[in-house]
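Asker: With the input below, show me the fold.
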Amino acid sequence: MDKPRIRMNKDDRRAQILDSALEVFVERGYNGATTQDIAKASNISEVTLFRYFSSKQEIYMEAVEPIIINTLQDSIHTSKNLSPKEKLSYIIIERIKLISKYHKVVRLILMENQVNPELGDLNYIKMIYDLLKNSVNKMGVKFTNNEHAIRVLMGSILSFLYLPESNEDSIEQFVNSIIDNIYIKEV
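Answerer: Now for the predicted structure:
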């Protein structure tokens, strides 16, 4: 039996559709998910779905992008009063927590970027890499080799995709160890 429909304002309905869509995409993948599946999971008609979004690709992009991009920008903003080294540590810890929390979504993004030509322009790993690299430069953090250090940080972050960790002390110890090994000085 279908759930009773609940009247929502436009923003709440849009958020509800995106949340439901994310669950459908994680469960079925991008190609396996249909707008009909998303509408059903959102407890709305497909016609109503298309009043909010023009395509499945738009739904996908709007569902996954905030998790990856906005949360990094939030971490950068939240850490603005810390020293460069503390800021870097905070941002990496937040990335790892996010990967651990949303590992199914991140796996979906990585998989879909590899197998789905329709989403080929959406290279989230490159976006995160560039955002992290620019943030490190703005923070005044110096490494012997910035490219190598960013790769080490990205690899460290992505390792939590396959080995998620919820123990914050363990995450903090890991990050501090990595940063101590690659960090040179504050500018």
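Asker: CA atoms for contacts and neighbours, from now on please.
Answerer: Will do.
Asker: So which bits of the helix or strand containing Ile150 are buried?
Answerer: Under the criterion of DSSP states H and E, Ile150 resides in helix 146-162. Neighbour-count burial for helix 146-162, counted by 16 or more other C-alpha atoms under 10 Å, picks out 146, 149-150, 153-154, 156-158, 160-161.
Asker: need the contact list for Arg14.
Answerer: Arg14 makes contacts with Tyr52, as judged by C-alpha atoms under 8 Å, 6 or more residues apart in numbering.
Asker: let's see this one next to it:
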Amino acid sequence: MKEEDTRERILNAAREVFSKKGYAGSTTKEISSFAEVAEITLFRHFETKNNLFCETISKFIVKPMLNFNSSKTKLNSEQVIEKIIEERTSTLRKNRDLFICTIYEAQFNDEIKNMLKSIFSKVFDELMHYMRDGYMKSGEKTIEYMAQIILSTIVGLIIFESLTGSDTFKDTIKLYETIKTLV
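Answerer: Modelled structure (predicted):
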């Protein structure tokens, strides 16, 4: 088995276990068992449980959240904003339980808190960039508030869906239209 395949299996197993049991409730033994590797193999790849958790967050949340390439292909500013909302919401929905676990752990772990701050800051900056193009006459403060509302709505929606099982805004364009109406 290739080293990269082993690493991927461990990360996928970590995603499953952390999502179901949280950071504190998960053990490296359980993750290695789920990945069908020896626990020592897990430690060779990641050294610590915290490193594994951070890399899992990076792979399944940070990298997809910061990938803006598909958002920018021949679209106007408003379409790009819709695409940013759609892709971020989709990423967080796919990784809802891991995201909720990450938010919880950020209270106790500065490295994780900084990862989340970095994600939100970069998504915020990207939203601001395209909102300036599309809403120039609204003024800088208004654009900043709109970007904050959009980002807060995405995060709040994921938490709300997690707690209630509701999928009222399955259609992210409907979500964006509702946000625009409110703002």
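Asker: Could you list the buried residues of whatever helix or strand comes next after the helix holding Ile150 of the first structure?
Answerer: Past helix 146-162 of the first structure, further along toward the C-terminus, the next helix or strand under DSSP H and E is helix 168-182. Under the neighbour-count criterion of 16+ other C-alpha under 10 Å, helix 168-182 of the first structure has 171-172, 175-176, 178-179, 182 buried.
Asker: Stretch 80-91 of the first structure too?
Answerer: 84-85, 87-91.
Asker: closest to Phe53 of the first structure among those residues?
Answerer: Ile91 (32.2 Å; C-alpha to C-alpha).
Asker: what sits against the corresponding residue of the second structure for the closest one?
Answerer: Aligning on TM-score structural alignment places Ile91 of the first structure opposite Ile84 in the second structure. Counting by C-alpha under 8 Å, 6+ apart, Ile84 of the second structure touches 68, 71, 127.
Asker: Longest helix in the first structure, by number of residues?
Answerer: Ranked by residue count and defined by DSSP state H, the top helix of the first structure is helix 10-32.
Asker: Mean deviation, whichever helix or strand comes after that one versus the second structure?
Answerer: Following helix 10-32 of the first structure in sequence order, the next helix or strand is helix 35-41 (DSSP H and E). When the second structure is overlaid, helix 35-41 of the first structure sits 1.5 Å from its aligned residues on average, using mean C-alpha distance after the TM-score superposition for the first structure.
Asker: which part of the second structure lines up with helix 35-41 of the first structure?
Answerer: Helix 35-41 of the first structure maps onto residues 28-34 of the second structure, going by TM-score structural alignment.
Asker: Check which residues of the matching stretch are buried.
Answerer: 28, 31-32, 34.
Asker: Just the closest of the residues you listed to Phe46 of the second structure, please.
Answerer: Nearest to Phe46 of the second structure among these, with distances taken as C-alpha to C-alpha, is Thr28, at 10.4 Å.
Asker: Just list the residues touching the closest one, thanks.
Answerer: So Thr28 of the second structure contacts 39, 42, 49 (C-alpha under 8 Å, 6+ apart).
Asker: Just among the residues you listed, which is most surrounded?
Answerer: Leu42 (24 neighbours; other C-alpha atoms under 10 Å).
Asker: centre of the chain versus stretch 71-87 of the second structure, how much separation?
Answerer: Remark: stretch 71-87 of the second structure is offset 17 Å from the chain centroid, using C-alpha atoms, centre = their mean, to the nearest Å.
Asker: go on, stretch 171-183 of the second structure?
Answerer: With C-alpha atoms, centre = their mean, you get 20 Å for stretch 171-183 of the second structure.
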